[in-house]
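*Asks:* No sequence on hand, only this structure:
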């Protein structure tokens, strides 16, 4: 068995785990101060919830920079210290990797929404809509339409989660390459792996078919299945 198949994992939500500087917000300094405690618990590996810069609309799952540490949590040097401390104690670290979407404050989306001709326009899922309305009747997992009208260019963008979390267009090779670069950044630092957040929702059916009538609240949490074809599911498996 591989280490991750038999390890005891402990999830850390950075904002609330341990405050090292007394400002009322958990941080890397606090995590570092608890390394021996975690080892004594019998923990083999840490699953670190998003530690990236974020507007915190969705508890950090709205990422504004994939290769940095949120300033309220500390610095990259402190992250390296935390990682080294885990490894010195024989523990592993996996990070939350938010694949499906970014924050609407991410530089990629800021560029994408700036004009229809921006090179990053197609990094997200845009559509002009139809009959003065959204492209179809797809719903967000958090309620309401999955399409948000953007006045800057007069088009709609797709968001499976909150409107502040626009979906990346994984059909675009530059998006895939940018995400691979983010993965390599952390792997090169010594991180041991990732928890792939919302990996099942990264592709949308390009034909954008309407959902059948009578969608329930329970269906909202399975919309990823309705928005993808079998071929798209297969692509996810091949990628990851």
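*Replies:* Cool, got the structure. This one's a predicted model, so the numbers in the text were calculated from it and none came from an experiment. Residues are numbered from 1 along each chain as shown.

*Asks:* contacts and neighbour counts: CA atoms only from here.
*Replies:* Noted.

*Asks:* Can you name the element that comes right after the host helix or strand of residue 85?
*Replies:* According to DSSP states H and E, residue 85 maps onto helix 76-88. Once helix 76-88 ends, the next helix or strand along the chain (criterion: DSSP H and E) is strand 92-98.

*Asks:* Okay, one more to line up with it:
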């Protein structure tokens, strides 16, 4: 996907605006940086992503430990992953933020590690290989949001852009995720024993009626009638709600009594 990524960078980063490319692994980071350098030298002339002078870059890269990184930096492309030394990571970050290089490639886990505000974010694939389960998995939505969030430069850009390269079957899912709100449900009923025990200790709940009243103050109570099947609610009338809450409280209190007895 390096060719589409290179095209996205050249199309969406006019006036040499910074671009951040996310790849699944540290191995992909170095390989993608080399490929971007190759495409830029063939199609864009001599190091179009290098925004500083060559002599200046020679001075900066003199102490770089990673030889591949040293070569890509001279083309205006840096990369970040956990395998680099701390000094190399700091150098790449500073060169990128100071506007001496235009493109930075980062492994997906680095999205939480460094503050890199850019005009364009390119996500090269939305899956990674999980060695513990020997399977490919999709990025978590939180990780994808964090990646996209880097396309934001307050006081410098009026807008940011993100290009997500993914498999065709996932395209509609991500479009729906971006343009439609997902419902948020409560998990209180899965942890109600701990929560109720804490409220009893705090003195908020002293009897069964207090426990039922406490549940009516929660987010779970607001969602019961909105998505009754998720909470195993048989109906949405006041009677059904009352019986459901009473049953929850009875179950929790009985379990607590048996636990204390044992």
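*Replies:* That came through fine. Note that this is a predicted model, so its numbers are computed, not measured.

*Asks:* List the TM-score for the superposed pair.
*Replies:* TM-score for the superposed chains, counting by TM-score structural alignment, normalised by the length of structure 1: 0.30, backed by 116 aligned residues with a CA RMSD of 5.2 Å.

*Asks:* Longest helix in structure 1, please.
*Replies:* Taking DSSP state H as the criterion, structure 1 has its longest helix at helix 173-189.

*Asks:* I'd like to know which elements that helix is packed against.
*Replies:* Under the contact definition 3 or more CA pairs under 8 Å, 6 or more residues apart in numbering; DSSP states H and E, helix 173-189 of structure 1 sits against no other helix or strand.

*Asks:* Give me the contact list for the next helix or strand after it.
*Replies:* Sequence-wise, the next helix or strand downstream of helix 173-189 of structure 1 (DSSP H and E) is strand 193-197. Around strand 193-197 of structure 1, the neighbours that count as contacts under CA atoms under 8 Å, 6 or more residues apart in numbering are 47, 93-100, 187.

*Asks:* try stretch 247-262 of structure 2
*Replies:* For stretch 247-262 of structure 2, the surrounding residues in contact (CA under 8 Å, 6+ apart) are 192-193, 196, 208, 211-212.

*Asks:* Quick check: buried residues in that stretch?
*Replies:* Of the residues in stretch 247-262 of structure 2, those with enough neighbours to count as buried (16 or more other CA atoms under 10 Å) are 248-249, 252-253, 256.

*Asks:* Check stretch 192-203 of structure 2 too.
*Replies:* 192-193, 196.

*Asks:* So which of these are in helices?
*Replies:* Secondary structure defined by DSSP H assigns 192-193, 196 of those to helices.

*Asks:* how close does residue 172 of structure 2 sit to residue 8 of structure 2?
*Replies:* Distance, residue 172 of structure 2 to residue 8 of structure 2, by CA to CA, to the nearest Å: 20 Å.

*Asks:* Then residue 192 of structure 2?
*Replies:* In this structure, residue 192 of structure 2 lies at 49 Å from residue 8 of structure 2, with CA to CA as the measure.

*Asks:* I figured residue 127 of structure 1 hits residue 150, correct?
*Replies:* No: counting by CA atoms under 8 Å, no contact exists between residue 127 of structure 1 and residue 150, whose distance comes to 10.4 Å.

*Asks:* what is in contact with these two at once?
*Replies:* Shared contacts of residue 127 of structure 1 and residue 150, defined by CA under 8 Å, 6+ apart, comprise 156-157.

*Asks:* Just the strands from structure 2, written as ranges.
*Replies:* Under the criterion DSSP state E, structure 2 carries strands at the ranges 19-23, 77-80, 103-107, 120-124, 127-130, 135-138, 161-165.

*Asks:* Check which helices and strands the second one sits against.
*Replies:* The one in question is strand 77-80 of structure 2. helix 26-43, helix 67-73, helix 86-97, strand 103-107.

*Asks:* Let's see that with 10 Å instead.
*Replies:* Counting contacts by 3 or more CA pairs under 10 Å, 6 or more residues apart in numbering; DSSP states H and E, the secondary-structure elements packed against strand 77-80 of structure 2 are strand 19-23, helix 26-43, helix 67-73, helix 86-97, strand 103-107.

*Asks:* following the helix or strand where residue 224 of structure 1 lies, which helix or strand comes up?
*Replies:* Following DSSP H and E, the helix or strand that holds residue 224 of structure 1 is helix 223-226. On the C-terminal side of helix 223-226 of structure 1, the closest following helix or strand by DSSP H and E is helix 230-239.

*Asks:* which parts of that following helix are buried?
*Replies:* By neighbour count with 16+ other CA under 10 Å, helix 230-239 of structure 1 contains the buried residues 232-233.

*Asks:* Between helix 173-189 and it, find me the angle.
*Replies:* For helix 230-239 of structure 1 against helix 173-189, the angle between stretch directions is 30 degrees (axes from the mean of the first three to the mean of the last three CA atoms, to 10 degrees).

*Asks:* From the contact counts, what lies against helix 230-239 of structure 1?
*Replies:* Secondary-structure packing of helix 230-239 of structure 1 (3+ CA pairs under 10 Å, 6+ apart): helix 223-226.

*Asks:* Distance to residue 19 of structure 2 for the ones in helices among the buried residues of stretch 192-203 of structure 2 - can I get that in CSV?
*Replies:* What follows is those, written out as CSV (distance: CA to CA, whole Å):
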residue, distance to residue 19 of structure 2
192, 46
193, 48
196, 49
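
*Asks:* Of the residues you listed, which is the nearest to residue 29 of structure 2?
*Replies:* Set against residue 29 of structure 2, the nearest of these by CA to CA is residue 192 (44.4 Å).

*Asks:* And the residue nearest to the closest one when sequence neighbours are not counted, how close does it get to residue 259 of structure 2?
*Replies:* Of all residues not flanking residue 192 of structure 2 in the chain, residue 252 sits nearest, at 7.2 Å (CA to CA, 6 or more residues apart in numbering). Distance, residue 252 of structure 2 to residue 259 of structure 2, by CA to CA: 10 Å.
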